[in-house]
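Colleague: predicted coordinates and the sequence they were generated for:
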Amino acid sequence: MSQQAADPTGGAAPSDHPVRRRAVRQWWPVLCVLALVVASEYKFRLRANDQAVAGNADPFVLLEIGIYLLVAAFLFLRFRPSTRIRRAEPITYLLYAYVLVLVGSALYSPYLDLAAVRAGQVVVILALARSIARHADADAPHRIAHGFAALAALSVVFGVLVPFPRLRTQPDRFTWLYIHPVQAGEILAIAVVLLTGYTLTYGLRRGGPHWPIPVYVLLLLICLAGLVATKTRGAVVGAVAGILVLLWTRWRGSRKVELCVVAAAVLTVVALTSSDAIESFFARGESAEALSTLSFRTTLWGYALELAGQHPLYGFGLTATRGVFLESTGLGGGHNAVINLLVDTGLVGVLTWLALIGTVGYTAVKLSRVRPEVLVTRILVLGLLAGMFTNSMFTQGLGAPATVSCTWLFVLAAWTVTTRRRQDEQTVAGLEEREPR
């Protein structure tokens, strides 16, 4: 007699319960991270720039807030956070310090409604990162990365098959839904670095999903084509920087020298044969004045530095750049992560942010090169961090709350902490096995 028939209640067989519990335990980090990315970045309607700072909430804004609240409720009900103080890593303390600076700056923001929402969202992102570090298994970050790459590739395919009306100021730049091409490029640059990393490390042992190499290459080509089509120069430069770091950290010794020679030769051939196409891509049909000012960014940054001089330590408050720059220049945001933080949170926020990024990078550099599963994490974290930091010179995503880059920064922090802890545990276990009994 089967277990199903033996169950007098007619319910599912008891043996199914561990399978369901295991599926929930494995995939909740992926679903939560992707839910926050979609809620923050995927736009399903066009909205005037001044509507956000005015605090006007339409149904889609309420849906975004609702998704964050849903993730927060899931984390609270599932893990029941404890008030007991525990010893933590420097990265964890810096995460809390950075969030504390953002939340504190929201209290004196000139746009209190928007600032309060963004502060609440970054608290949820922090809670998710800490839950991943404390409660998810060591392979969860790899599943998050694979899920994000698949989402980015499917978004490109959707954008091709279901084209939405383009922005009047960006008629020839690819995107999907109503996402600005800069945000689309930011998403795709992260996906390109991830997929390149998994392709380069395909032969190394690691945890998480293992897709066939043709799948990684196909997804990489889709995301790369979408990235180039967005014509987002900062995202392309960021992706190139991330890939170069991947190549540099993948091999050691003489292999690096050989790699540098091959890369130099390839770049020389590309520059000689495609110089016109490259120049056209980066010029993007703009005037000489626009190019000389980086699409008027330098003008914006000069004005931002004047403002920062008025409140150098604590800034004007979270989200102040959205409204202050909109009123004076017609552009929302600092278009540079450091500028954005400098105006919003002052030197306190900038230094805390730099310390967080530096500590994540330093901890990743110190990860073992001997253990393959740890080496893969080292390569991916450093490549992603380099790519996002390079892109942050041209867009504020990494220095603003509730963005795809902000979410990934917190995920990378959790990923690094988890891997470092696992490495230390394996080292201790190995020492104990070698001790004479």
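Modeller: Right, received. Where do you want to start?

Colleague: please count neighbours and contacts with C-alpha atoms only from this point.
Modeller: Noted.

Colleague: just give the nearest non-adjacent residue to Ala400, would you?
Modeller: The shortest distance from Ala400 to any non-neighbouring residue, by C-alpha to C-alpha, 6 or more residues apart in numbering, is to Cys406 (6.7 Å).

Colleague: in this structure the one you found contacts Phe389, no?
Modeller: No - under the criterion of C-alpha atoms under 8 Å, Cys406 makes no contact with Phe389, lying 11.0 Å away.

Colleague: what touches both of these two?
Modeller: Residues touching both Cys406 and Phe389 (C-alpha atoms under 8 Å, 6 or more residues apart in numbering): Leu398.

Colleague: presented hereafter is structure B, for comparison with structure A:
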Amino acid sequence: MPLGMILASDYKFRSRDVSEAVGGGIDATILLEIGVYGLCALYLYRRFGFRAPRQAAPAALILAWLFAAYCALSVLWTPFPPFAAVRASQLLVTAIVCHVIATRASRDDLYRLAHFFVGLVVVSVAFGVALPLKRTPNTQDRFNWLYVHPVTAGMFLGVALLLCLAFLVPNGLPRRYPWPVYAVSAVVSGAALVATGTRGAAIGIVAGVAAFLLTARGSRGRAEVIMVGVPIVVLLPLLYGDKLIEFATRGETVAQLESLNSRTDLWTFAYQAVMNRPVFGNGMSSARGLFLDALGLGGGHNIFVNVVVEGGLTGAAIFCLLLVVVLTVNLSFTRVKEVRVEAALLLGLLIFLVVDGLTADQMAGAANVASIWMFLIVAWTCVITRKPERREERHDTRGADVTSPVP
């Protein structure tokens, strides 16, 4: 189900101007996307129905719901209600899926999801190489597939690379295929990520991989990473300094680099937007419309800017608290041998998305791979921290032993 939502949200067969989306324009692709989310909601209702929770929910799940509910509530005061209402509905469906996974899924279910996601990304890379479609002027030399923006493609590839590493490390996630399959998938994902030319994703994956490797194998693993990593960090600039500079500058002028591709101008305008409504913000999806009208750029290009513009200090506090809780919980569980690799993976994934989000705002929005994976990280965190049911033996009236679960 999460993969269906991701496919409907990000895999586009046409390029669409951002002003059409904010203005509420609907075409067949948008109807299909809304329909997929609607089917997900209908399936969950028919399969599980609505009922009061049997036990207290984890803090991370409560905060995820609080964030989604607050975003939905902010539709009441957004200047773009049609677009915001659709996005709010999709965000609530994502929260419902997150809740079901957190309370009902097993770790094996999540391993299968990881395999399917990696497979989807590898197939997508092959499609992008075999059938490159028409590029926009700003993405002529940057790799992608279909009409997925290179920034979004970088998010897919970064998540897939970290998942592959989690299957490759000793005592990592259970493998379904020989290890060379995961190694090749990691190489393909890493090479394609570099080819996207997405600097935020490149810096994010370095931070995410470092966090994963430093925590996935305990103190011994940290020592090995430091022993191998320090020489690599020293040698890479010496051997490939020109290529690293070329990747970092991407042929841009000094003025473009100083303004981070006009992001600093955008963030200056964002400050004024926050000052107008500092407590509750301008409402969901308002950042895209406000920045588009003022600067011709859609979105805040930073998750924290986006959150504080749309949700104000209230929304930013909820969002930041959610991140802190998930990071803290997973960091503490890296000390538990049984779930160490999974906790390290979730830690690496969240750090990757947050660092990448310093120059991209998708994670703070709705209906995209970064936002859906944020909720999946919350759900996976709840699954690994869920206490297994104890079982006790009792005797029925005929004297037979019966095993029953004890919550």
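Modeller: Perfect, I can see it now. Because the structure is predicted, anything quoted here is derived from the model rather than measured.

Colleague: about what we covered before: what's the counterpart of the residue nearest to Ala400 of structure 1 in structure 2?
Modeller: Using TM-score structural alignment, the equivalent of Cys406 of structure 1 in structure 2 is Ser371.

Colleague: what of Leu294 of structure 1?
Modeller: By TM-score structural alignment, Leu294 of structure 1 lines up with Leu260.

Colleague: check the spacing between its match and Arg250 of structure 2 real quick.
Modeller: 12 Å (C-alpha to C-alpha, to the nearest Å).

Colleague: how close does the match of Cys406 of structure 1 sit to Thr334 of structure 2?
Modeller: Distance, Ser371 of structure 2 to Thr334 of structure 2, using C-alpha to C-alpha: 24 Å.

Colleague: with neighbour numbers in mind, choose between those two.
Modeller: Thr334 (23 against 20; other C-alpha atoms under 10 Å).

Colleague: quick check: closest non-adjacent residue to the more buried one.
Modeller: Arg340 (4.2 Å).

Colleague: what's the average distance of the helix or strand harbouring that neighbour to structure 1?
Modeller: Assigned by DSSP states H and E, Arg340 of structure 2 falls within helix 340-356. Superposing on structure 1 and averaging over aligned pairs (mean C-alpha distance after the TM-score superposition for structure 1), helix 340-356 of structure 2 comes out at 0.9 Å.

Colleague: packing partners of that helix?
Modeller: Where contact means 3 or more C-alpha pairs under 8 Å, 6 or more residues apart in numbering; DSSP states H and E, helix 340-356 of structure 2 is packed against helix 150-168, helix 199-216, helix 303-333, helix 369-385.

Colleague: which one, of these, ends up nearest to Ala192 of structure 2?
Modeller: helix 150-168 (7.2 Å; C-alpha to C-alpha).

Colleague: next, the contact list for the match of Cys406 of structure 1, please.
Modeller: Gln362, Met363, Ala364, Gly365.

Colleague: from Ala273 of structure 2, how far out is it?
Modeller: With distances taken as C-alpha to C-alpha, Ser371 of structure 2 is found 23 Å from Ala273 of structure 2.

Colleague: one more: Val194 of structure 2?
Modeller: 34 Å.
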